[in-house]
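1. here is my input, please return the structure:
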Amino acid sequence: MTAELGHYALILAAIVAIAQSIVPLIGAQKRWADWMEFSVPTAQVQFLLVGISFAMLTWAFVTSDFSVELVAANSHSDKPMLYKVTGVWGNHEGSLLLWVLTLALFGAMVAWWGDNLPPTLKARVLSVQAMVGVAFYAFILFTSNPFTRLEFPPMDGNDLNPLLQDPGLAFHPPFLYIGYVGLSTTFSFAVAALIEGKVTPAWARWVRPWALAAWVCLTIGIGLGSWWAYYELGWGGWWFWDPVENASFMPWLISAALLHSAIVTEKRNTLKSWTILLAILAFSFSLIGTFIVRSGVITSVHAFASDPTRGMFILGILAVSIGGALTLFALRAHELRSNVVFGVLSRESALVMNNVLLAVSAGVVFIGTLWPLIAEFLTGAKISVGPPFFNIAFTPFFVALGMILPIGAMMPWKRAKLGKTIRPLTGAIALSLAVGCFIWATQTGGGMIAPIGGLLATWLVLGAATDLAFRAKAGQVSGGETFRRLRNLPRADWGKATAHSGLGILMFAAATITVWQTEDIRTMTPGDTFEKAGYTLRFDGVERARVENYISDMAQITAFKDGEVVAILNPEKRFYPVQSFPTTEAAIDRSITRDLYISLGDRQDDGSWAVRTWVKPYANWLWVGMLMMAFGGILSLTDRRFRIGAPAQKGSRVAAVPAE
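-> Alright, predicted model coming up:
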């Protein structure tokens, strides 16, 4: 009965979402207070019903109820409990249920925490949020029902994709979904504002926390996925410009642009049309990512489904939501004009340039991801667009972004003088150039990529520190007063400095690991040794063992430096009998300045084993940079201005009347 209960709860949630999408919208138009208030309980009830549905599916996985088709296809009685639970969203149908659960959660949070919103705006936001939900409820119920029963249940299940049986993949999808679906809230705010025909600084302040929360979760989700790919797949890389990697990266770029654009709208009451457009595009790219993952148009290790019917359904959702929102934007854009004037040199202009670079970067990723499909459709020829294209086309825009961030952050609003703005940054400029020159002079090969990465990292970190010091009037007041001013700075300022510094560290790590890593591939038998980057590595042998639901071939490789043991590494090959699927578990000895990364290959006919070894400089700095960016966003979210938000506009509640 648990599967049937989950199915019925999902149907009821869809019915509630239909009511929520209609009644409050009419109430906002008619100014009927009770109809607008209807959005609050329906949002809460919808979340409760979807929560029940998700709990019932989780219970089916936990108890290994193989009469449910989804459980039989994606679980196994011998699977560890963690992966039984994560198996709920490790497939197409279950992940869609997680999607609508997250969508309903965000709607409920707007209902809970939106008391400071004008009643008409709140009602319209919750109504639009429910409309998005209705589309996905229909998608699940008509094409992807997770509660389908089997007439003849098997004795055991088919197991979860072995690549997904990893802690990194247990938490990576939920964070990504929170990010993807969190952008639906900014989309709902944008469409609601277009329906009302006005965008105010207060609206921008209400939108920013939702955009920031989504961006933080996307950052964490992308970071976890990159970390998983690095140590799990055994290929030695952390980013491959895979189409599904790109599907999460595009909304991350656009949401970053939205965050900066919303600042201008809030502070200066301008860029309103652009901010609205970015809010629409951010969620649009999330939907495009959903289409890429679930339509089967692109092959990827991340893809969930390859059903054309499902792809067409998602394409319909894309057409209606994006097309409808952009049509409404075109009709209302003339009402969002601003007469605010600012100079070419100003913080507004710097933030506009920031937005242009982020948007163009997203456009490059979008074109590169979809170009093989477009080319095949137009010419019938199959082509591939890989890392070389993205590295060449994408990198210059992010280098330019890194160059302008510290300067733009210190420019005053309305108009600025370049010399006056740069003067406090003189030391940061000089030291950054010195670091870049030092790396260029001491490296052996690699061109300018690593020096530029070092220069940008130093520039962003020192620029952020200079900005904080300038705000605290360091050097102009006493040390105690400087410390007091630093302590009293808004948390959003500290968050911005942390996030920008994290971006710099990430740029440095990406540059150095790309050009300075070294690789060795060979076959080895027990007792063999070889030299690599100052290390002596000895192959001690391979042991086979049965571990839970897989068979393990685990090697032992001892690393020596100057005759002393520095690490014992155990790279592993796993074989999952149920799915006849092998996986690779890399062994990594981590340090501050390098990773010693070893991957075990296949056994050869002569009894030797293939061993692949990398020395990866500053690899851990990749994850440090990503964590710093996420922490900076979280720090900004705790800012008092975000917690309190803007007050409701006076008179908005008085205008609402009971429905007759």
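2. please count neighbours and contacts with C-alpha atoms only from this point.
-> Will do.
3. and the helices in the stretch 151-300 of the chain?
-> Secondary structure of the stretch 151-300 of the chain (DSSP state H, counting those that start in this stretch): helices at 167-196, 201-232, 243-268, 272-295.
4. so the longest one versus helix 243-268, what angle?
-> Read that as helix 201-232. 150 degrees (axes from the mean of the first three to the mean of the last three C-alpha atoms, to 10 degrees).
5. one more, so I can put them side by side:
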Amino acid sequence: MLVKLIPELGHFALIIALLMAVLQGVMPLAGAATRRPLWMAYGHPMATGQFLFIAVAYVCLTASYALDDFSVANVANNSNSLLPWYYKLSAVWGNHEGSVLLWSLMLAGWGYAASRFSGGLPRDMVARVQGVMGLISVGFLLFILLTSNPFERLLPNVPHDGADLNPLLQDIGLIVHPPMLYMGYVGFSVVFAFAIAALLGGRLDAAWTRWARPWTNSAWAFLTVGIALGSWWAYYELGWGGWWFWDPVENASLLPWLTGTALIHSLAVTEKRGSFKSWTVLLAIFTFSLSLLGTFLVRSGVLTSVHAFANDPSRGLFILVLLTITVTLSLLIFALRAPRVSHHVSFSWLSRDSLLLINNILLVIMTVTILLGTLYPLILDSLNLGKISVGPPYFNALFVPLTVVMCLFMGLGPVARWKSMPASELRRKLWLAGVAALVLGMVLPLIYTGEWNLWASLGIVAALWIVLPIGKDMWDKTRHGSSRLAGLRKLSLAYWGMVLGHVGIAVTIIGVAVVSNYATERTVRMAPGTELDVAGYQFTLRELKSRRGANFMADTAVIQVRNIESGRGFIMRPEKRFYLATGMPMTQVALRPGLFRDIYVAMGEDLEDGSWAMRIQYKPFVRWLWLGGLLMALGGILAIVDKRYRRTRTADRADVARSPKTQEAVL
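-> Below is the predicted model:
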């Protein structure tokens, strides 16, 4: 009997979580405004309780999937008794209602973490952060309970079995990709809350940026991994070997990543120099707003995509209202408070300050470019002004040149000084790196293929221009001391994080440049015994087999692949699957991965004469795309664990104790 009540228990837990979120959103903000410590103290227990009750709701939904409770509409529409258990767990978030519940759970988790690990900060600041996080949770919990209830029942007409999970989502990539992406999206709510709290408390100083930087780096690292995993999934799952589609939903994840990257650099300048204060707050507001915009695009029904879950206009209207309220109120607070608490800090046009500002402006221009290309067709369609399609030609024509220009300033930034720097000194530091980047960029494509390619050379030059100045900077920083190794050990983790982040960008650029210009693709007809040569490999179709999976039937091609030069060989087994519950066919790609090349084989259609269409591709350096993403994320993690942030609480507590104004606010 208790098992049958699991969905009701989950629904009740969400209602309690909503009540706690309301208290968390109202009481700490009111306490900070009226200087009442007891009201401010509501924040932490309400954040803890909200997180626990949403976790209970999530466990209840997961249990409904595990128990095949098809009386729950969400389970009946997205699961099946034949579905393997691990896909049942991922099916919890492989739909609209479950994904929003996961989003809310992560939002509550970030809110709890921000409350739990901010003990050394001023009490009024923590209270305001808790209050803003609580109000955001109120919006999403209302969204769930009013429009997207994951516990809705189908009683008394319970189906015998479920409709099954979309076969595209029955993959390991979709087990790990959405949670990582959501952690990034939701993580930016913390820095947004810090920014609003700083505005409300009149503390646009270096202290709030020190508090916000670890949270920003954490969210950015999660989002980076999530985007890389999404690209990796699209590469091997959709069957044609593409790694980025400029799909509107993919663009939605890239938008907050770009502004989040700008935010990381802007926070560094504000902490180090006390400048860019207003700009930093605006970036925090825009980054979280773009995360909400991504939620609107995926769950409003305005897009048709494998990534998009909802098609109910009421849901889209609710998120649009939530997005409008968030952006309007935060910008209103900014307009009222920022002019009172910010001031101008001067710096030379040739300095690290100005170079970081230029890079930030370029990142924002790239964001606006993608935003316009994504939203313009939707706006025209909604106004009945016609339908247009904005595809890769538009994005590549604008995004690629902006990226090249940004790389130019990325090479200058790490070796430049704060405030001002003589041009002669910058030339002295960088001339050798510039010459080496140009020479290697021209020569390496010739060595690789024997032919020169302009676009590949341009990409390699841009990547080397990012990396070589960093190497020069590390050389300069470690030349004083007993040994180079000892000097390297003295470099801070934050510095190593910067190095890995920039190297990751360079690695990704090389991957993009090489695979875009040197990939080989052939679509051929193959029957048992057919042989053909592609990119130095011989492919022989040995046999065609059939097999039964857990919830599908599959035709499998057994292909012998031999390296013509070395003679070494291996077997590849691409499949064409037919899922029993949905009747949906799916391509299961065969991959032979490597650090410097992938061999990619996908089965097309049965040509009904004993042969199949096959797509065979040779993808050089494609793995560098995702290796670069992992390096960037690792750089963000290293910056988080830098010891100066572990000292922040003690230092800021001492600053607070010495500040009569803050003492008065806290007491």
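6. got a TM-score for the pair?
-> Once superposed, the chains reach a TM-score of 0.97 (TM-score structural alignment, normalised by the length of the first structure), with 654 aligned residues with a C-alpha RMSD of 1.6 Å.
7. still on that earlier bit, of all the helices of the stretch 151-300 of the first structure, which one comes closest to Leu57 of the first structure?
-> Smallest distance to Leu57 of the first structure across those (C-alpha to C-alpha): 15.8 Å, for helix 167-196.
8. so stretch 259-274 of the first structure corresponds to what in the second structure?
-> Stretch 259-274 of the first structure corresponds to residues 264-279 in the second structure, going by TM-score structural alignment.
9. ok, now stretch 159-179 of the first structure?
-> Stretch 159-179 of the first structure corresponds to residues 164-184 in the second structure, going by TM-score structural alignment.
10. residue nearest the centroid of the second structure?
-> Taking C-alpha atoms, centre = their mean as the criterion, Leu223 is the residue nearest the geometric centre of the second structure, at 2.3 Å.
11. tell me the contacts of that residue?
-> By C-alpha atoms under 8 Å, 6 or more residues apart in numbering, the contact list for Leu223 of the second structure reads 180-185, 253, 257.
12. what strand or helix carries the equivalent of Gly386 of the second structure over in the first structure?
-> With TM-score structural alignment as the criterion, the equivalent of Gly386 of the second structure in the first structure is Ala381. Assigned by DSSP states H and E, Ala381 of the first structure falls within no helix or strand.
13. which one is Ala381 of the first structure nearest to, not counting chain neighbours?
-> If the residues on either side of it in the chain are set aside, Ala381 of the first structure comes closest to Ala375, at 6.6 Å by C-alpha to C-alpha, 6 or more residues apart in numbering.
14. rewinding a little: using CSV, lay out the contacts of Leu223 of the second structure together with distance to Ser79 of the second structure.
-> Shown next, in CSV, are the contacts of Leu223 of the second structure (distance: C-alpha to C-alpha, whole Å):
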residue, distance to Ser79 of the second structure
Met180, 22
Leu181, 22
Tyr182, 22
Met183, 24
Gly184, 27
Tyr185, 26
Ser253, 27
Trp257, 32
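15. quick revisit: from Ala202 of the first structure, how far out is the residue nearest to Ala381 of the first structure?
-> 45 Å (C-alpha to C-alpha, to the nearest Å).
16. these two: who's more crowded?
-> Ala202 (18 against 14; other C-alpha atoms under 10 Å).
17. which position in the second structure aligns with that one?
-> Per TM-score structural alignment, Ala202 of the first structure is aligned with Ala207.
18. quick one: stretch 264-273 of the second structure to the first structure mean distance?
-> Its matched residues in the first structure lie on average 0.5 Å from stretch 264-273 of the second structure after superposition (mean C-alpha distance after the TM-score superposition for the first structure).
19. name the residues that touch that stretch?
-> By C-alpha under 8 Å, 6+ apart, the list of residues contacting stretch 264-273 of the second structure reads 205-207, 209-210, 213, 216-217, 275-277, 279-280, 345, 353, 356-357, 360.
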